[in-house]
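> coordinates only, sequence not included:
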């Protein structure tokens, strides 16, 4: 049976997570090229590109693999390419759209000024089809005139079945991978065995808003809230 894009992506993630002794964060290699001359340089966008390129190649889509390899400079442009060219869907996540636990207004603005108003994310206007929000409300108010958020975890629980997605936060500044509720990251200032790669539940993820774009083979599982900006 032919594997899907998501299955190939998960295979690659598991391969990297299980065998990366010769990997090192890109900033460490830049800072000490002699020490790390035999190491493979890794960072957040590089990890994502590795997995995307591998998966497209496994499906025989070599031009697409080459294209994503050239879009590593800006996460949001990569997301738009996947959505507009390969029919991926953008899903916005935010554990509390009114009262972010870190107190940063960007999480409120990204929902109310972008997703809810225009069905897009960031100044790059990445199209958003669905939302997973308010699954871990804050206990304290940030926006004083708004009521505390009521917990809504049905969409979160459904989305936890999605096998693969490409995630990004802070307008695309940070890029990561998603699989069945967990975020997979590469940290450019770390060594192998010292936190270079991490796996974190989405509800515990410190980057409190952003998007996860998911391939067509997952869309039958995407029975969550849709955006409506007509």
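Noted; the coordinates are in hand. Since this is a predicted model, take the numbers as computed values, not measurements.
> only C-alpha atoms for contact and neighbour calcs from this point on.
OK.
> now the strands: where do they sit in this protein?
Residue ranges of the strands in the chain, as given by DSSP state E, are 23-25, 40-42, 89-94, 120-121, 126-127, 130-133, 165-169, 174-179, 182-186, 197-201, 210-214.
> Would you format those strands as CSV with mean neighbour count and distance to residue 100 included?
Formatted as CSV, the strands of the chain follow (neighbours: other CA atoms under 10 Å; distance: least, CA to CA, whole Å):
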stretch, mean neighbour count, distance to residue 100
strand 23-25, 24, 29
strand 40-42, 19, 30
strand 89-94, 26, 8
strand 120-121, 25, 17
strand 126-127, 25, 22
strand 130-133, 24, 11
strand 165-169, 26, 14
strand 174-179, 24, 18
strand 182-186, 22, 19
strand 197-201, 17, 17
strand 210-214, 26, 13
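> what would the ones you listed look like in TSV with distance to residue 154?
Shown next, in TSV, are the strands of the chain (distance: least, CA to CA, whole Å):
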stretch	distance to residue 154
strand 23-25	36
strand 40-42	35
strand 89-94	13
strand 120-121	22
strand 126-127	23
strand 130-133	9
strand 165-169	19
strand 174-179	18
strand 182-186	17
strand 197-201	16
strand 210-214	17
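> now for those strands, which one comes closest to residue 144?
strand 89-94 (18.7 Å; CA to CA).
> quick check: angle from the closest one to strand 210-214?
Angle between the axes of strand 89-94 and strand 210-214 is 150 degrees (criterion: axes from the mean of the first three to the mean of the last three CA atoms, to 10 degrees).
> who's in contact with strand 89-94?
Contact with strand 89-94 is made by 79, 83, 107, 115, 121, 126-135, 208-216, 219, as judged by CA atoms under 8 Å, 6 or more residues apart in numbering.
> same question, stretch 192-205
Residues contacting stretch 192-205 (CA under 8 Å, 6+ apart): 17, 20-25, 95, 135-136, 181-190.
> got the residue ranges for the helices in the protein?
5-18, 26-31, 44-58, 62-69, 75-86, 105-109, 116-118, 154-159 (DSSP state H).
> Including distance to residue 172, could the ones you listed go into CSV?
CSV is the format used below for the helices of the chain (distance: least, CA to CA, whole Å):
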stretch, distance to residue 172
helix 5-18, 20
helix 26-31, 18
helix 44-58, 10
helix 62-69, 15
helix 75-86, 5
helix 105-109, 13
helix 116-118, 18
helix 154-159, 21
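> A further structure is provided below for comparison with the first:
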């Protein structure tokens, strides 16, 4: 990203991103706070994460929905339920059992293809998952990763977002593309404006 900012003549952003590059969250905060980029919280299936880990629905409920942030990164929009977990797997997950034990009823997730198709129009974004531990690039519905333990062809990977293994996180979109996000649900915008 530093090289991209250098290419467009923004040396301040180039230097800052280079210094902050050790943490996806710090980089995301800078892009939002200093350059006016907008964030889209992503979660493949809010109630039934395919990996069975409660961190995905809890991040949504306890951070995004309540505070309007993802690990202190302000969240503007949300794109959720773009890959519902199959019904059989959903019933075996810890969160489902917690809901059931409390007498809460959570049915199967409905596919949200409309918001997913909106994101497929976004030409570029910076992605952060797992609280900033994993970073990646996004373009027109695809995730681009560099695997530091890979060599040759296994160094880079291109994956459709709806098949991406990291089930939740944020995509930070440059402000010149933020108009494409207008149809996405807004998230607690008043908390960070």
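Everything's here; your move. Computed from a predicted structure; not experimentally measured.
> Could you tell me the TM-score of the two chains?
Between these two chains, after superposing, the TM-score reads 0.88 (TM-score structural alignment, normalised by the length of the second structure); 176 aligned residues with a CA RMSD of 1.1 Å.
> that older thread, most tightly surrounded among the helices of the first structure?
Among those, helix 44-58 has the highest mean neighbour count (mean count of other CA atoms under 10 Å), at a mean of 21.
> and the angle for that helix with strand 182-186?
Using the same axes, to 10 degrees: helix 44-58 of the first structure against strand 182-186 is 110 degrees.
> what residues does helix 44-58 of the first structure touch?
5-6, 8-9, 12-13, 62, 64-66, 68-69, 72, 75, 166, 174-177, 185-188.
> In the second structure, what residue corresponds to residue 156 of the first structure?
Aligning on TM-score structural alignment places residue 156 of the first structure opposite residue 116 in the second structure.
> Pull up the gap between the closest residue to its match other than its chain neighbours and residue 162 of the second structure, please.
Excluding its sequence neighbours, the residue lying closest to residue 116 of the second structure (CA to CA, 6 or more residues apart in numbering) is residue 82, at 6.1 Å. Going from residue 82 of the second structure to residue 162 of the second structure by CA to CA, to the nearest Å gives 6 Å.
> swap in residue 98 of the second structure?
26 Å.
> Next: residue 174 of the second structure.
22 Å.
> Next: residue 25 of the second structure.
Where residue 162 of the second structure is concerned, residue 25 of the second structure sits at a distance of 22 Å (CA to CA).
> and if you look at residue 148 of the second structure?
Distance from residue 148 of the second structure to residue 162 of the second structure, by CA to CA: 23 Å.
> Looking at the two, which one has more neighbours?
Remark: of residue 148 of the second structure and residue 162, residue 162 carries more neighbours, 18 against 9, as counted by other CA atoms under 10 Å.
> Show me what that one lines up with in the first structure.
In the first structure, residue 162 of the second structure lands on residue 203 (TM-score structural alignment).
> and what of residue 187 of the second structure?
For residue 187 of the second structure, the residue aligned by TM-score structural alignment is residue 227.
> Could you check how far its match is from residue 199 of the first structure?
29 Å.
> do residue 143 of the first structure as well
Distance from residue 143 of the first structure to residue 199 of the first structure, by CA to CA: 31 Å.
> Over to residue 175 of the first structure?
In this view, residue 175 of the first structure and residue 199 of the first structure are 14 Å apart by CA to CA.
> Which neighbours do these two have in common?
Contacts common to residue 175 of the first structure and residue 199, judged by CA under 8 Å, 6+ apart, are residue 185.
> was I right about residue 95 of the first structure contacting residue 210?
No - Residue 95 of the first structure lies out of contact with residue 210 (CA atoms under 8 Å); the separation is 10.3 Å.
> ends of stretch 33-42 of the second structure, how far apart?
Stretch 33-42 of the second structure end-to-end distance (CA to CA) = 20 Å.
> Read off where that stretch ends up in the first structure.
Taking TM-score structural alignment, stretch 33-42 of the second structure hits residues 84-93 over in the first structure.
> chain center to that stretch, what's the gap?
11 Å (CA atoms, centre = their mean, to the nearest Å).
> ok, the residue positioned nearest the centre of the second structure - contacts?
What sits nearest the mean C-alpha location of the second structure, by CA atoms, centre = their mean, is residue 170, with 2.4 Å. Counting by CA under 8 Å, 6+ apart, residue 170 of the second structure touches 39, 40, 41, 42, 70, 75, 127, 128, 129.
> try residue 52 of the second structure
90, 92, 93, 94, 95.
> Residue 190 of the first structure contacts residue 31, doesn't it?
No - with contact defined as CA under 8 Å, residue 190 of the first structure and residue 31 do not form a contacting pair (11.9 Å).
> residue in the first structure matching residue 141 of the second structure?
Match for residue 141 of the second structure (TM-score structural alignment): residue 181.
> Which residue comes closest to the alignment partner in the second structure of residue 107 of the first structure once chain neighbours are left out?
By TM-score structural alignment, residue 107 of the first structure lines up with residue 56 in the second structure. Spatial nearest neighbour of residue 56 of the second structure, chain neighbours left out: residue 168 (6.0 Å); criterion: CA to CA, 6+ apart.
> What is the burial count for that neighbour?
Residues near residue 168 of the second structure, counting by other CA under 10 Å: 25.
> can you check residue 217 of the first structure too?
Under the criterion other CA under 10 Å, the count of neighbours that residue 217 of the first structure has is 15.
> counterpart of it in the second structure?
By TM-score structural alignment, residue 217 of the first structure lines up with residue 176.
> now residue 27 of the first structure: how far from residue 41 of the first structure?
Where residue 41 of the first structure is concerned, residue 27 of the first structure sits at a distance of 8 Å (CA to CA).
> what's the closest of the helices of the first structure to residue 148 of the first structure?
helix 105-109 (13.4 Å).
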